[in-house]
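K.L.:
how would this look folded up:
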Amino acid sequence: MSVWKQDLYFWQLVHYYVTERGFRLLYEKNKEVWLEDENPKPKRIIRIARRDFDWQNQLRKDVTETVKRAELLRKQLKQKKIAGENIYISMYPPVDSWDDLTRPFYLGKKQQTMMKMVLIPSGLEEKRSVTSGELSKDLIPAFPIYEDIDMAEVVIGRLKREVRQHTKKKEEEERSFFLYGKPIATYVLLIMIAVMFYIVEQNGGSTHVLTLIEFGAKYNPAILDGEWWRFFSSMFLHIGFIHLFMNSLALFYLGGAVERMYGTSRFVLIYFIAGLIGSISSFAFNEQVAAGASGAIFGLFGALLYFGIAQPKLFFRTMGMNVLVILGINLVFGFVMPMIDNGAHIGGLVGGFLAAALVQLPKERGRPRQIFYLLGTIILALSLFWLGHIKEDQQMSSLLSLQLAQEYMQEGRFDEAYPLIETVLEEENDNPEAYFLMAYLEYEFGDYEKARESLLKTVELRPSFHEAHYNLALTHSRLGNTEEAIASLEEAIALAPEEEEYQALYDDIMTD
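P.N.:
This is a model prediction of the structure:
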């Protein structure tokens, strides 16, 4: 059989696997192609080579190198296992014995890569009935036979073009999933978030709780009073520069990717639905003041996960494992760090997935199940909102109340701080910080006797509270109890000898 007939059969076989069977072309050069079948597990690859070998040692060397390349390919494709065929289109087999090369070859620590050699020699009958390994299941047809070399060369040229055109078209179709839109809304959101951060910083500071509440942070008591708009406004506020920087960086990369995939209008819906679900989830599970775009950003992860379900092959071949690893790290980090609002993160993640399933990818046709995703989104939002309402008695923690009271006191708003501390003491009569702050207010109000009682209760609950001993000394001094003042100062100095004002007050009292 002529060399050109071997070349023709090579391209007929490649053309069949690429255009008829849908195999993905991984590599093509010098009459050698590597093909990938994305459907089966383990992953199946086929290497087809137009080669002639005189001796079995030449064939053995090529087989060995092929298995090594297949193992590298397995790692590049991030597959646990790969099984495939190494097909040779040959004029004739080696003249010496090569039967042992027909056994499967394995490579990898756990033999994750397996390649079986198939040598198709020159005979026409062998080419018409390939029965080796997985090839027998491929139903390879009997390709047309050409006796005219000129006609065969024309056919080879056509087959090459069709294989390459088919591959290019498939690549362009896949690329189009990531280039549907432009990240216009992402940049607008980043600008709005930066502007809000600047405004908050100029009006009290982004780490000041009262300022955050004033500008629309998620504050459960206000939401219970009907300020539902905080579910959205909190998405544009951030607590400190590090929080702003990390969320902006995540939004820049994730938002850009999702908006390119889904388009601007779909992206906006996904972002705000995820942000809303994340905020409501924070309302249900987190009693602290909260702010940030984290819920919406985790919703972008949810949109990428939906893409992974809609286009699993493309997802895992491109971004899949990176997305899953980064998402996993963020979720674990959220569970480990107590100050992170994991309720908002998980709520946003689920909300983003539901929103993406609702709006669908641009090239997806409308499906009846969209109504179920819509109902699921509504039910989830209402359920979380209801859960936040039935936990009304838990919506103001003692920690938050005392934090707000301290900020009121720093601003001289003592009348607003008093009821917050009073509420804490009604619910927790063993809270030394609450008694300490109450004593401070009573001292400012001129009720020194009550301040003394509150401070005595403070040091009883926490004897190591040196600030309370110092304030108790001040109160005793106001009441004219010099001996008690000296005793309290001695206790404060013993607990915190580095505090110079303690020693200064002690010296003043002793000299009087």
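K.L.:
Every contact and neighbour count from this point should use C-alpha atoms.
P.N.:
Will do.
K.L.:
From the contact counts, what lies against whichever strand or helix holds Asn247?
P.N.:
Using DSSP states H and E, Asn247 sits within helix 241-250. Here helix 241-250 touches helix 184-202, helix 294-310, going by 3 or more Cα pairs under 8 Å, 6 or more residues apart in numbering; DSSP states H and E.
K.L.:
can you redo those as CSV with mean neighbour count?
P.N.:
Shown next, in CSV, are these (neighbours: other Cα atoms under 10 Å):
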stretch, mean neighbour count
helix 184-202, 16
helix 294-310, 26
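K.L.:
Of those, give the one that comes closest to Ala142.
P.N.:
Nearest to Ala142 among those is helix 294-310 (36.2 Å), distances taken as Cα to Cα.
K.L.:
Just want the angle from the closest one to helix 241-250.
P.N.:
Helix 294-310 and helix 241-250 are oriented at 20 degrees to each other (axes from the mean of the first three to the mean of the last three Cα atoms, to 10 degrees).
K.L.:
Sequence B follows; please return its structure for comparison with A:
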Amino acid sequence: MSSQQRETVVSVPLTPTRSDLYWRRIFNKYDRDNDGRISYLELKNIIESREYDHDLPDNVVEKIMELGDRDNSGYLDFAEFVEMMHNPDLKAVFGHFVARYVHSIIPNRDPVDTTDGIYEEEYSCWPPAICMILISLIEIVLFCYDASQGKTDATGPVAQIFIYNPHKRQEAWRFLTYMLVHVGVVHLVVNLLVQLFLGVPLEMVHRWWRVALVYVAGVAAGSLATSLTDPKVYLAGASGGVYALIAAHIATIIMNWAEMEFAIVQLLVFLLLTIVDIGTAVYDRYWRHLQQNIGYVAHLAGAVAGLLVGIGVLRNLEKRKWEKRLWWAAVVIYFSLMLAGVLANIFWYSHFQ
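P.N.:
Predicted structure coming up:
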């Protein structure tokens, strides 16, 4: 094998698709005197510190510096550093020497966390986050129509068509459309604020259709679970979908743990929010015996669905082996639970009498 062929084998691409934030962190690590520039000595020290001085002699380091130093200042500023790292000529000229150089300046994850914060860079206003906004507008319009008829307590003409009515389970659309019905202004406003606050940020990273799947999955799971555990309970409100959004945030934190800043803080906040709300509803009903029209089962089922579907459909920026296994587990569990709920509603006649 010729020398040129050997160089081709050991070379690595020099056009990694990384953001400026990624390169800025690497640049700052090796800008030892924090003057915003990498000098020849700093470049040489980088190589020597990784024991590559025998592979990269002084004249090679000088050539690398000459290629990157566009303004001949004797230093690499950040723009020159990034341009150098993306310059295809670097690989062609220096072969495996440059490949080793690149390995020397791109640190492993242990000393420098170069993936942390990548998730936050994915926020984008295009395509626009319209799903939660459109759903919220529909809920407002339908509520206002019933209010114009003097009905704001889910007894208006629209509410009677869309509310989940346990005595009309054969009207299958009610398992989803109850999310459009609200009992009073406070109920409507709270659901709107929470779903917009939680849903829009998810859409900005994961796109509207993924968030729509999570939301609808939570709504469907909420009604199916309630029909089995409280077969005589009516359902109104988007709480199943809202809790699915809360759990979807937990799902995306789990699947993008290394790519998110302050992941542990975010996870604890969403877990605390979910546990406190559901726990309070359960405590009030079974220990304080308060008669409240809060479908905590729909909340809990929506959260479970949001977690499972979130793991299944939301974006995973850096796929790892254990995450693939978790993905399959989430998909199998979700479809198994939903299938069981549907079949029970169809064939378990005695339960609903």
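K.L.:
tm score of chain vs chain?
P.N.:
Superposed pair, TM-score by TM-score structural alignment, normalised by the length of the second structure: 0.62. Supporting alignment: 275 aligned residues with a Cα RMSD of 4.5 Å.
K.L.:
re the thing from before, tell me the mean distance between the helix holding Asn247 of the first structure and the second structure once they are aligned.
P.N.:
Mean deviation of helix 241-250 of the first structure relative to the second structure after superposition (mean Cα distance after the TM-score superposition for the first structure): 0.5 Å.
K.L.:
What residues in the second structure pair up with that helix?
P.N.:
Under TM-score structural alignment, the counterpart of helix 241-250 of the first structure in the second structure spans residues 185-194.
K.L.:
Would you check the span in the second structure matched by the helix or strand that contains Phe436 of the first structure?
P.N.:
Secondary structure assignment for Phe436 of the first structure, by DSSP H and E: helix 432-444. Counting by TM-score structural alignment, helix 432-444 of the first structure falls onto no part of the second structure.
K.L.:
where along the stretch 201-350 of the second structure do the helices fall?
P.N.:
Under the criterion DSSP state H, counting those that start in this stretch, the stretch 201-350 of the second structure contains helices at 208-229, 239-255, 263-286, 296-313, 321-347.
K.L.:
Compare those helices and give me the one nearest Gln149 of the second structure.
P.N.:
Using Cα to Cα, the nearest of these to Gln149 of the second structure is helix 239-255, at 24.6 Å.
K.L.:
Taking helix 321-347 as reference, get the angle to the closest one.
P.N.:
Using the same axes, to 10 degrees: helix 239-255 of the second structure against helix 321-347 is 160 degrees.
K.L.:
before we move on, the earlier item: of the helices of the stretch 201-350 of the second structure, which is nearest Pro127 of the second structure?
P.N.:
helix 208-229 (8.2 Å).
K.L.:
what about that closest one, how far off from the first structure?
P.N.:
Helix 208-229 of the second structure sits 1.5 Å off on average (mean Cα distance after the TM-score superposition for the first structure).
K.L.:
what's that helix aligned against in the first structure?
P.N.:
Going by TM-score structural alignment: helix 208-229 of the second structure matches residues 264-285.
K.L.:
Just the endpoints, please. Distance across stretch 438-454 of the first structure?
P.N.:
7 Å (Cα to Cα, to the nearest Å).
K.L.:
if we can go back for a sec, closest to Lys169 of the first structure out of the helices and strands packed on helix 241-250 of the first structure?
P.N.:
The nearest among those, by Cα to Cα, is helix 294-310 at 19.9 Å.
K.L.:
which residue numbers in the second structure go with that closest one?
P.N.:
Residue span in the second structure matched to helix 294-310 of the first structure, by TM-score structural alignment: 239-255.
K.L.:
same check, this time on stretch 482-492 of the first structure
P.N.:
Under the criterion TM-score structural alignment, stretch 482-492 of the first structure matches nothing in the second structure.
K.L.:
buried sites along that stretch?
P.N.:
Going by neighbour count (16 or more other Cα atoms under 10 Å), the buried part of stretch 482-492 of the first structure is 482, 484-492.
K.L.:
Can you tell me which of those residues is nearest Gln12 of the first structure?
P.N.:
The closest of those, once distances to Gln12 of the first structure are taken by Cα to Cα, is Ala492, at 92.5 Å.
K.L.:
Alright, calling it a day.
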